[in-house]
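Engineer: for reference, the sequence and a predicted model appear below.
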Amino acid sequence: MAKVIGPRLYSCCHCRNHVALHDDVISKSFQGRHGRAFLFSRAMNIKVGPKEDRQLMTGLHTVADVHCSDCHEILGWKYERAYEETQKYKEGKFILEKSRIVMENL
């Protein structure tokens, strides 16, 4: 069995730009616009769009779409503000949709 060299990470499925580390996955049981999504504590090589209020399955949140910094594909969103107390843990975290990212260094 080959050993993994370097960190396991996630890349944009379109251009393979590295966007998140596997170690920063908080949860794999989130729902995105296009199916399953992962909650990350951090993301990299991304651009954060303008903030907007969105009614999500867990209530009203202020979010900003997250784009790949290379190809500009929308990968998910960043939680800027949660209005419900039980959702505050999401603030500052990132949703990346499983269909928009690919795991590297498997």
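Structural biologist: Everything's here; your move. Given the structure is predicted, the values throughout are model-derived calculations rather than measurements. Numbers count the residues shown, from 1 in each chain.

Engineer: when you work out contacts or count neighbours from here on, use the C-alpha atoms and nothing else.
Structural biologist: Fine.

Engineer: ok, H34 - how many residues close by?
Structural biologist: H34 is surrounded by 11 other residues when neighbours are defined as other Cα atoms under 10 Å.

Engineer: after the helix or strand that contains L39, which helix or strand is next?
Structural biologist: Secondary structure assignment for L39, by DSSP states H and E: strand 35-40. Helices and strands here follow DSSP H and E; after strand 35-40, the next one along the chain is strand 46-56.

Engineer: show residues contacting that following strand.
Structural biologist: Taking contacts as Cα atoms under 8 Å, 6 or more residues apart in numbering, the residues outside strand 46-56 that touch it are 19, 60-69, 77-78, 80.

Engineer: pasting the second one now:
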Amino acid sequence: MADWMIGPRLCNCYKCGNMVCRHDDIISKIFQASHGRAFLFTHVQNVVDGPEEDRQLITGVHTLTDVYCSDCGELLGWRYIKAYEEL
């Protein structure tokens, strides 16, 4: 880290710059979404959840909610609510 940086590194909305989490909240950078690379976070802020819905993903059926920037409304990704295991 450069000497001139003070405080935590932040992740922002790519459209408006609204802060959505600290860099330390990233758990993994190896997820692959349908539109490219995806990150998994422990905590986010300044976001709004859409309605919950079940979706079929590569890893099975999951209940998800889309996550939007609270400032500009841009779709940022989704939040896992529940995972279903196949019997």
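Structural biologist: Thanks, I have it. Because the structure is predicted, anything quoted here is derived from the model rather than measured.

Engineer: need the TM-score between these chains.
Structural biologist: For these two chains in superposition, a TM-score of 0.91 is obtained (TM-score structural alignment, normalised by the length of structure 2); 85 aligned residues with a Cα RMSD of 1.3 Å.

Engineer: tell me which residues touch the most centrally placed residue in structure 2, please.
Structural biologist: Nearest to the geometric centre of structure 2 sits G77, at 5.0 Å (Cα atoms, centre = their mean). In this structure, G77 of structure 2 makes contact with D66, V67, Y68, judged by Cα under 8 Å, 6+ apart.

Engineer: so what's the last one closest to, chain neighbours aside?
Structural biologist: Setting aside the residues directly before and after it, Y68 of structure 2 is nearest to L75 in space (Cα to Cα, 6 or more residues apart in numbering), at 4.5 Å.

Engineer: how deep is the one you found tucked in, by neighbour count?
Structural biologist: When neighbours are counted by other Cα under 10 Å, L75 of structure 2 comes out with 17.

Engineer: ranges for the strands of structure 1?
Structural biologist: If DSSP state E is used as the criterion, the strands of structure 1 fall at 9-12, 18-21, 25-32, 35-40, 46-56, 59-68, 74-82, 94-97, 101-104.
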